[in-house]
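Undergrad: Below: sequence and its predicted model.
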Amino acid sequence: MERTFLMIKPDGVQRGLIGEIIARFEKKGLKLVAGRFEVLPEDRVMEHYAEHKDKPFFPGLKAYITSGPCFLMVWEGKNVVSITRQMIGATNPAEALPGTIRGDFALEIGMNVIHGSDSDETADREIAIHFKPEEIVSFEKIDEKFLYE
């Protein structure tokens, strides 16, 4: 099974959307294998967003992502990266379809509720930034035989 990194951002946490968002992924059949609630430390913010550090929007992004707690997660499932990206919706909420997380809950591109890895390689990198291997718990869900061929 593949894995991906998802993070409910401070606006999603402040609005009480953690349970709703987790429920959507669980109802889809994906498996939560790690989770942590925390205010991100600066060193991990810099590592996570390294490709954006020289962009003009980065100071605002850094201030926002450290403004309150986030809920960090590792999800597992077949094609989990593409499935979660579809469920999250477009980065710009104005372009996100109804029924997606951003389409249903976000209004601004700068505060768009959730982050999701955009590739298997990015997922591996982001998981390694935020979780130690021993913090990820693999297990077989009782319903897996009804989810996968």
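TA: Yep, it's here. On a predicted model such as this, the values are computed, not experimentally measured, just so you know.
Undergrad: all contacts plus neighbour counts: C-alpha atoms, from now on.
TA: Fine.
Undergrad: In stretch 111-128, which residues are buried?
TA: 111-117, 120, 122-123, 125-127 (16 or more other Cα atoms under 10 Å).
Undergrad: ok, now which ones touch H48?
TA: Listed by Cα atoms under 8 Å, 6 or more residues apart in numbering, the contact set of H48 reads E126, I129.
Undergrad: An error on my part: the question was meant for E42.
TA: So E42 contacts T66 (Cα under 8 Å, 6+ apart).
Undergrad: hang on, R3 packs against E121?
TA: No. R3 is beyond contact range of E121, at 10.2 Å (criterion: Cα atoms under 8 Å).
Undergrad: Pasting the second one now:
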Amino acid sequence: MSTRCFTMLKPGVLNRRLVGEVISRLEKKGLKLVGLKLMNISPELASKHYAEHKGKAFYDPLVDYITSGPVVAMVWQGDDCVTLVRKITGATSPAEAHPGTIRGDFCSHTQHNIIHASDCDESAEREIALFFKPEELIDWEDQASVWF
């Protein structure tokens, strides 16, 4: 069943010039990009996005990092999308992220994690609604077979 997953490339991805590499990995898995925008996140939006972490020791540094520069907000679509995206991104802790995953290959500090991915379908719906208006999502027909 086709579902959607919200992902966000954090400021470090842009600073390290890895946007294309990360998007390419998700595309190569066969996921369909249905929403994409480069944006600055306000402290208010960051606090809504990370509301479940409020009061934790890492909350303020997380908000500071996510608002420190532009991010790339994306919505991906595919069968069991959240599960697939989470496998591609790897464990949150760089020490636990396997080589070959985005975090395993490009992260060295949890505080400067380079990608956020929804952790379940419910979170994906909530996060997509925070960052995208319905008309900003384009569910296009994949016609790759015509080109190859």
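TA: The structure has been received and is ready for your questions. Predicted model, so just to flag it, every value in this text is computed and none were measured.
Undergrad: follow-up on the earlier one: return the member of the buried residues of stretch 111-128 of the first structure nearest to L30 of the first structure.
TA: G116 (14.0 Å; Cα to Cα).
Undergrad: excluding its backbone neighbours, what's nearest the closest one?
TA: L6 (4.5 Å; Cα to Cα, 6 or more residues apart in numbering).
Undergrad: How about G30 of the second structure?
TA: Nearest to G30 of the second structure is G78, by Cα to Cα, 6+ apart, at 7.6 Å.
Undergrad: try R25 of the second structure
TA: I88 (7.8 Å).
Undergrad: Over to the one you found. Which of the three states is it?
TA: Put simply, I88 of the second structure is helix when judged by DSSP: H, G, I helix; E, B strand; the rest coil.
Undergrad: F106 of the second structure versus that one, what's the distance?
TA: Separation of I88 of the second structure from F106 of the second structure (Cα to Cα, to the nearest Å): 12 Å.
Undergrad: before we move on, what about V34 of the second structure?
TA: 25 Å.
Undergrad: which of the two has more neighbours?
TA: It is F106, of V34 of the second structure and F106, that has more neighbours when counted by other Cα atoms under 10 Å, with 20 against 15.
Undergrad: What is the equivalent residue in the first structure for the more buried one?
TA: The alignment partner of F106 of the second structure in the first structure, by TM-score structural alignment, is F105.
Undergrad: these two touch, right, its match and M111?
TA: No. The criterion here is Cα under 8 Å, and F105 of the first structure misses it with M111 at 10.1 Å.
Undergrad: Doesn't F37 of the first structure lie inside a strand?
TA: Yes. Counting by three-state DSSP, one finds F37 of the first structure located in a strand.
Undergrad: Am I right that it is in contact with I18?
TA: No. F37 of the first structure sits out of contact with I18 when judged by Cα under 8 Å, with a separation of 10.2 Å.
Undergrad: more neighbours, those two?
TA: I18 (18 against 13).
Undergrad: The more buried one: what's it in contact with?
TA: Per Cα under 8 Å, 6+ apart, neighbours of I18 of the first structure: I8, G12, F71.
Undergrad: Next, count neighbours for the first one.
TA: Around I8 of the first structure there are 23 other residues, counting by other Cα under 10 Å.
Undergrad: How about stretch 25-44 of the first structure, which residues are buried there?
TA: F25, G29, L30, K31, L32, A34, G35, V39, L40.
Undergrad: before we move on, the earlier item: among the contacts of I18 of the first structure, which are in helices?
TA: G12 (DSSP state H).
Undergrad: Save the contacts of I18 of the first structure as CSV, and put in distance to K55 of the first structure too.
TA: Formatted as CSV, the contacts of I18 of the first structure follow (distance: Cα to Cα, whole Å):
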residue, distance to K55 of the first structure
I8, 23
G12, 24
F71, 25
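Undergrad: any idea how far P70 of the second structure is from the residue nearest to Q111 of the second structure when sequence neighbours are not counted?
TA: Ranked by Cα to Cα, 6+ apart and with sequence neighbours excluded, the top spatial neighbour of Q111 of the second structure is L62, at 6.7 Å. The gap separating L62 of the second structure from P70 of the second structure is 14 Å, by Cα to Cα.
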